[in-house]
Every structure is written in structure tokens, then in C-alpha cells.
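[1] I would like to see how this sequence folds:
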Amino acid sequence: MSKSPVQGRNNSDSDRRRRYEALVDELYQDVFRYAFWLTRNRGIAEDLVQETFLRAWRSFDSLQSEKAAKAWLFTILRRENARQYERYRPELVDIDDVSVADEGTPEPDNRQNQVELHQAIMRLGKDYRDPLLLQVIGGFSGKEIADILDLNNNTVMTRLFRARSKLKTILSPDTGAEDAGEDLTDKITD
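    Down below sits the predicted model:
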């Protein structure tokens, strides 16, 4: 009996593991950042990222190009988040029993702006929110977003334009869309 098939399989297993670990090292922060933006909870985001990478390991052989790995992982993460959201049942609390603690943040205006921006983004419809987050948080191009969401590139670009317009209107309803032109990338990633 020859040992060469076993040796070949071990080499391919170690190569697979090495490639996977390199992928995790390279993309972990991007995947975590996107998960945190979706959940706004560090613990849930960590669990979501862990499940994403576990699912990625299980189907790592289906990844056809290392260049598509980030989009592939974001797709897995979005689907896993949807699965968790379907199972999530929030605990209801009587509002009279809750006290609000002072966070003690040094820059309350900046924190308030971030909260308002996050709330405004979450008010957008899913069709507008997903492409915007993929572009701003994920750093994907319009074409990459189109591939991830299985849409036409022109549709993605239209949705991105409309998402930004809606955000400007939500954030500055009195001044009009043209006066609210701060760069969203800077505000979201702060």
C-alpha cells in the first residue's frame, strides 16, 4: 500500500489551512467592522464574525478566487446576520424601570452626531442601506456591490445616490440636501 495519497492529502490540508489563516488575518478587521455596524453590539458582532469564519472554513473550497474573498465573506456575514435576526426575540422592559446613566464621553456632540447618523442609516430601506454600508464600511466598488447583492451595476449606483440623498434629507431637513454635504465616509468610520 502506498502512502503517497495520504501525504498529498495532508499537504493539501495544510495548504488549505495556511490559505484560510492568511485570509482571516487579512480580512478579520473589515468583517468585524461591518458586523459591528450591522449590530451596534460588540459581543453580537464578535459572535457573528466567528460564525461567518466558521461557515467560510466549511465551504472554503467553494471560494474560487482569493480576490473575491472579501465580498464572499461579507455575503456570508449578511446571511448569518439575517438568520440570527430571525431567531432574535428582544426582552421587553418597562420604560419606567429603566434609568439612563451618564456615559461620560469627552465629546458629547461628536457622539450624538454618530448616533444620529447611525439612526438615519438604519431608517433607510434595506435596498438603500445595504449598498451604502457595503460601500462606506466595506470599501467595495459599485461593481463589487452589484456582485454581492446580485444586482445590476447601474441599479447599485442609483441606490447609492438615492441613499445619500435620503440621508442628507433626514439629517438636515431644514437646510435642504445641498447644504448637508459632509463626507459620509468620515462620519461613519469615526
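[2] CA atoms for contacts and neighbours, from now on please.
    Fine.
[3] what about the most centrally placed residue in the chain, distance to F140?
    The centre of the chain sits closest to Y34, judged by CA atoms, centre = their mean, with a distance of 2.6 Å. Going from Y34 to F140 by CA to CA, to the nearest Å gives 12 Å.
[4] can you list residues touching both of those two?
    Common neighbours of Y34 and F140, counting by CA atoms under 8 Å, 6 or more residues apart in numbering, are L134.
[5] sorry, back to before: on the three-state scheme, the residue nearest to the centre of the chain is what?
    Following DSSP: H, G, I helix; E, B strand; the rest coil, Y34 is assigned to helix.
[6] Next, the second sequence, to be compared with the first:
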Amino acid sequence: MVTFFRNKNAKSSVLTDMATKQLRYDSLVRAYHVEIFRYGYWLVKDKQVAEDLVQETFLRAWKSLDSLKDEKAAKSWLITILRRENARRFERKQFQYSDVEQETIEDNVTLGLEAQIERTEIRSQIAKLPEEYREPLLLQVVGGYSGDEIAELLGLNRNTVMTRLFRARSQLKEALETSSNIRGSRNG
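    Here you go, the predicted structure:
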């Protein structure tokens, strides 16, 4: 008869490893939850869908936390997971889109009516940009990524990213000027 003995040191080592992973994960969530949600919201333009995407992102992050070797790359790693989760969303089901204006996220700062209208217009015009221009622009503006980081995240050449950023800003500027002119001619 073979007898197996439990190694108490192995048990405490496993518990220590689990506690360390939990601390690492908690730190990751605290540090990046707001930014990941903000990016998710800009990507999908729906608060509930963005919340679901962020939840799925952090669930996948928990499952593969051991694969994150460089803590400095955590934000990029999470953005990549979120983008993949968003792509999976379309593989799973087709959504019914409505013409109802989406709920907006308000910062803690109270804005005047004019500033709120301006923000809504900017968001609306960004949402109308083709995805190939919108995504790099959002990564730069909302995510704070550099051209090199965006290129790595999107799997593109840096020059391609810089061209798309230039075109996105140009198209946005033109759309905002056109919109402003139309509003001005109605009011004056």
C-alpha cells in the first residue's frame, strides 16, 4: 500500500501564489479600470455594452495574468484584450441598432450648456469617422498612446498610423467647421 503525505510547505506556497496573483490583479483593476472603460465606451458608444466589455476584459486578464511579464505593458495588454472582446461580440450575435441618441458620460466637472453642446458635437463627429481613422485617434486622445504604441496595438506600420492620425484630425476639423457654419447660418 502506497501512502501519500501532504506537504504543508507546498500548500502554503500555493496560497501565497494565489494571494500574490490576487494583489497583482487588484492593482491592475484599480490602476486601469477607468481608462479601459473610457476607451471601451468610445469604441462602442453604449454604456452598458462598454461595462460588459470591460468586465469580460478583466475576466480574461485574470485568467491570463501570468502571461503579463512586463507591468509597464499592462495598459496596452488590456486595450488589446478589450479590442478582441469587442470583435468577439460581433462573432456571437448581431445587434439591433437604433437611432436613439446614446447616453453620454459626464465628467465630474459641471460644464456649461455651450461646452456640453460642443462636446456632444465633437463626439458625434468622431463617431462618424471611418473606423480606420477613428480607432487610432481614440487611442491617442483617450488612451494617451504614442504613434509607436498605436502601431504596435493595431499591428500597423508607424507611418501608416501617423498618416491615419493626420487624416482623422483633418476630417474631424473639416466636419466641425462645416457643422459650425451650418449652425451659424441657422442662428444668424
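[7] quick revisit: excluding chain neighbours, what is closest to the residue nearest to the centre of structure 1?
    The shortest distance from Y34 of structure 1 to any non-neighbouring residue, by CA to CA, 6 or more residues apart in numbering, is to I137 (6.0 Å).
[8] quick one, what contacts that neighbour?
    Taking CA under 8 Å, 6+ apart, we find I137 of structure 1 in contact with 30, 33-34, 37, 185, 188-189.
[9] residue in structure 2 matching the residue nearest to the centre of structure 1?
    Applying TM-score structural alignment, one finds that Y34 of structure 1 aligns to Y39 in structure 2.
[10] Give the aligned range of stretch 141-157 of structure 1 in structure 2.
    Against structure 2, stretch 141-157 of structure 1 falls on residues 146-162 (TM-score structural alignment).
[11] first to last residue in that stretch, what's the distance?
    End-to-end for stretch 146-162 of structure 2, by CA to CA: 10 Å.
[12] still on that earlier bit, can you put the contacts of I137 of structure 1 in TSV and add distance to T175 of structure 1 and secondary structure?
    Below are these laid out as TSV (distance: CA to CA, whole Å; DSSP: H, G, I helix; E, B strand; the rest coil):
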residue	distance to T175 of structure 1	secondary structure
D30	34	helix
R33	31	helix
Y34	31	helix
W37	27	helix
T185	21	helix
I188	21	helix
T189	24	helix
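[13] Can you add distance to S172 of structure 1 and give the residues you listed back as CSV?
    Converted to CSV, those look like this (distance: CA to CA, whole Å):
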residue, distance to S172 of structure 1
D30, 30
R33, 26
Y34, 25
W37, 22
T185, 17
I188, 16
T189, 20
